[in-house]
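Novice: Structure for this input, please:
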Amino acid sequence: MSTQHDPHAPSSHHSEIPARESRPTTEAAHRPRRRRRSIVLLASALALALTAVGGATWAADRFLVPKVEIADVTAYEASTDSTGSDTASKTSESGDDQTATTATDTSADSSTASADAAISVRTETTGSGDNTVTYYVADVQLGDATELRSAFANNQFGENITEKTSEIAAENGATFAINGDYYGFRDTGIVIRNGVIYRDEPARTGIAFTRDGEAKIFDETQTSAEELLAQGVWNTMSFGPALVDEGAIVSGIDDVEVDTNFGNHSIQGAQPRTAVGVIDENHLVFVVVDGRDSGYSRGVTMTELAEIMQGLGAETAYNLDGGGSSTMYYNGEVVNQPSNGGERATSDIFYVAG
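Specialist: Have a look, this model is predicted:
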């Protein structure tokens, strides 16, 4: 049987430990505490590392990893019953037989006919020095509203599927194209393209182009993709903000945030921009403003972009994805100077075929 000793009772001589040995030195007394502190710091560092790895994995999955929902958009549109799908199929089939148009110098006015559409592109420059702004204007008169078409990167629909505007344009036989709303960066919004519903997750203010050649600004949260399709909507764009509505510049647009999720949701300040406007029935105007290049073009604020659109006669105008995405393609080449030093891949374009 073991015997327990009272620590306060006098010790017998055979179990007595000299006083100098029973008292740990200062170094020994702190050693366990230091060891514990090291363990805590190591655990904290490990937790931070795991969090960083987890965060990087999440970010890669959210913003980089392609998530294909529809592998063949052309076939998908052709399989629907909408008139738009029939048109899409015919355009796709005839695209291989189309002849490329000779590129022109857009520093001066130029124009060409595309199917029943008439397109002219010109360059505008205002200001001087660090206040210089350079932008490109495409005036497009459609013969029919369905001549304004949309195409997706790699002919696929989903998230994080990207391709350069010029590449998507060339693959679809486009004479003219601009970058779209980068629908693939997010999983929200109402996405109707070429008369086909792709997504119905209302989230923001959108613009809808109808088959009768008109456009309207609308609140996605107050409707649905099915209701819009029933009203004759041909294409929607989900980015924003709306710039001009019924001829008037929309107030408060310099403070709008398009997305509130993780990512570059702030679009304030002088930036490269892409916008689309409607002057009257089947008469569209597209603008791409270059930026972030002092002496060539500083970019514009949202209000300045609205003023440009209003000055061009747009009764309705809408802001699309900008920054490095802002790209205008015409007659086989990119006519503006994207701010990244070259095109940035995007998820979609709007175009008029050759």
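
Novice: make it CA atoms for all contacts and neighbour counts henceforth
Specialist: OK.

Novice: contacting residues around the most centrally placed residue in the chain?
Specialist: In the chain, the residue lying closest to the centroid (CA atoms, centre = their mean) is residue 182, at 3.4 Å. Residues in contact with residue 182 (CA atoms under 8 Å, 6 or more residues apart in numbering) are 321, 346-348.

Novice: Okay, and which of those residues map to strands?
Specialist: Within those, residues falling in strands by DSSP state E are residue 348.

Novice: just the contacts of residue 182 now: which is nearest residue 213?
Specialist: residue 348 (21.2 Å; CA to CA).

Novice: one more to line up against the first:
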Amino acid sequence: MDTTPPPQTRPESAGDTPATTPGRRRRTRNILIASGLVVALSAGGGAVWAADRFLVEHVEIADVSEYEAQNSPASSDSTTSGSADAGDATGTESASDATVTDTTYSDGSTSITVSTVTEGTGSDTVTYYVADVTLSDATAVRSAFAKDQFGENITELTSAIAADNDAIFAINGDYYGFRDTGIEIRNGVVFRDEPARQGLVFYTDGRVEVYDETTTSAAELLADGAWNTLSFGPAIVEGGAAVDGIEDVEVDTNFGNHSIQGDQPRTAVGVIDENHLVFVVVDGRQSGYSAGVTLTELADIMIDLGATTAYNLDGGGSSTMYFNGQVINQPSNGGERGTSDILYIADASGSE
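Specialist: Model (predicted):
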């Protein structure tokens, strides 16, 4: 994946070993992190440090639902566009209008169409999953955290987080819990304000923009109507064109594989128009089924789908797309791997 915690935290199975391509050598992040841990463990106190950094859950907020209820803009102003609007989508009145098929969902205001695309042949085969989503209200795209807690090293399967939140659709998020930096605003509530990298912000009025975290603050974003922010990246499409230099970006500065190059499983979100989004999960590391893609190839996919802006999310073994009660892609581990957060759309149909 793009940025993978050490094997102790999220164990790699044999199925997560990248497929080899003639003339190309791939190294996954867990190998480099493992090497770093060997160095750390050989030093005095290294074992304690490594365990605390990568294994021990550091819970900052033990009940996110309660925290959001107390801090959401809707809690003090019932007319504010916020979680109350999204909550209406799960009410009994709209549930009677919601319809679900194997590949579509509509509740009268939000529609989702999922599809599978396979390109190439042999070892160059790539398979990816697309969710075309149209919203009547930007706040219908919500976030949820593993175990309904916020902090570091707290993980849960994407499907489990989705089920706990009555999601009809979900993807893995930015794995905020691997790091302690970034601006994290979720469902209109600030959880972290440590600017560090290029982020993506979803506003309540339907705008979605790439921004530089280091030039602003969570408070400023919230005042401008921010609903959700993501802190991973990089942006791969801006102005309808692939961003230059994306193959050389480093997401993190801690030891391990800072870069996210090569053919990998990927997760991305793109903007087609106001309140019209596209989510993509590319499977990888599975020769003959899907080799994965580079960031430039991911940008090309998003452009072909009509995205004018697109942003890379946590990938590799975490890349997961969930729809109507099941994971529809084939994660590279041979099964789901825990992550710290998801983006999702609630199910108004009253069925799972």
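
Novice: before we move on, the earlier item: redo the contacts of residue 182 of the first structure as CSV? Include neighbour count and distance to residue 94 of the first structure.
Specialist: Shown next, in CSV, are those (neighbours: other CA atoms under 10 Å; distance: CA to CA, whole Å):
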residue, neighbour count, distance to residue 94 of the first structure
321, 23, 29
346, 27, 25
347, 28, 23
348, 28, 21
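
Novice: which of the contacts of residue 182 of the first structure show up in the second structure as well?
Specialist: Contacts from the contacts of residue 182 of the first structure that recur in the second structure, judged by both residues aligned by TM-score structural alignment, their matches' CA atoms under 8 Å, are 321, 346-348.

Novice: Can you find the partner of residue 325 of the first structure in the second structure?
Specialist: Counting by TM-score structural alignment, residue 325 of the first structure corresponds to residue 318 in the second structure.

Novice: do residue 283 of the first structure as well
Specialist: Aligned partner of residue 283 of the first structure by TM-score structural alignment: residue 276.

Novice: For the closest residue to that match other than its chain neighbours, grab the count of nearby residues.
Specialist: Excluding its sequence neighbours, the residue lying closest to residue 276 of the second structure (CA to CA, 6 or more residues apart in numbering) is residue 134, at 4.5 Å. Residues near residue 134 of the second structure, counting by other CA atoms under 10 Å, number 21.

Novice: Ok, residue 254 of the second structure next?
Specialist: Residue 254 of the second structure has 10 nearby residues by other CA under 10 Å.

Novice: Distance check, the equivalent of it over in the first structure against residue 170 of the first structure.
Specialist: Under the alignment (TM-score structural alignment), residue 254 of the second structure pairs with residue 261 of the first structure. Distance from residue 261 of the first structure to residue 170 of the first structure, counting by CA to CA, to the nearest Å: 33 Å.

Novice: I'd like to know how many residues surround the closest residue to residue 98 of the second structure other than its chain neighbours.
Specialist: Residue nearest to residue 98 of the second structure in three dimensions, not counting chain neighbours: residue 107, with 3.8 Å by CA to CA, 6+ apart. The number of residues packed near residue 107 of the second structure is 19, by other CA under 10 Å.

Novice: Now do residue 107 of the second structure against residue 135 of the second structure, distance only.
Specialist: Taken as CA to CA, the span from residue 107 of the second structure to residue 135 of the second structure is 10 Å.

Novice: go on, residue 343 of the second structure?
Specialist: Where residue 135 of the second structure is concerned, residue 343 of the second structure sits at a distance of 14 Å (CA to CA).

Novice: Residue 245 of the second structure too?
Specialist: 32 Å.

Novice: Of these two, which one has the most company?
Specialist: When neighbours are counted by other CA under 10 Å, residue 245 of the second structure and residue 135 differ, and residue 135 comes out ahead with 20 against 11.

Novice: pretty sure the more buried one contacts residue 275?
Specialist: Yes. If you go by CA atoms under 8 Å, residue 135 of the second structure and residue 275 touch, sitting 5.0 Å apart.

Novice: Helices along the stretch 251-354 of the first structure, start to end?
Specialist: 302-311 (DSSP state H, counting those that start in this stretch).

Novice: circling back to that earlier point, hmm, residue 93 and the residue nearest to residue 98 of the second structure touching each other?
Specialist: No. Using CA under 8 Å, residue 107 of the second structure is not in contact with residue 93; the gap is 10.4 Å.

Novice: ok, which stretches of the stretch 1-150 of the first structure are helices?
Specialist: 19-22, 26-63, 73-78, 83-94.

Novice: With that, I have no additional questions.
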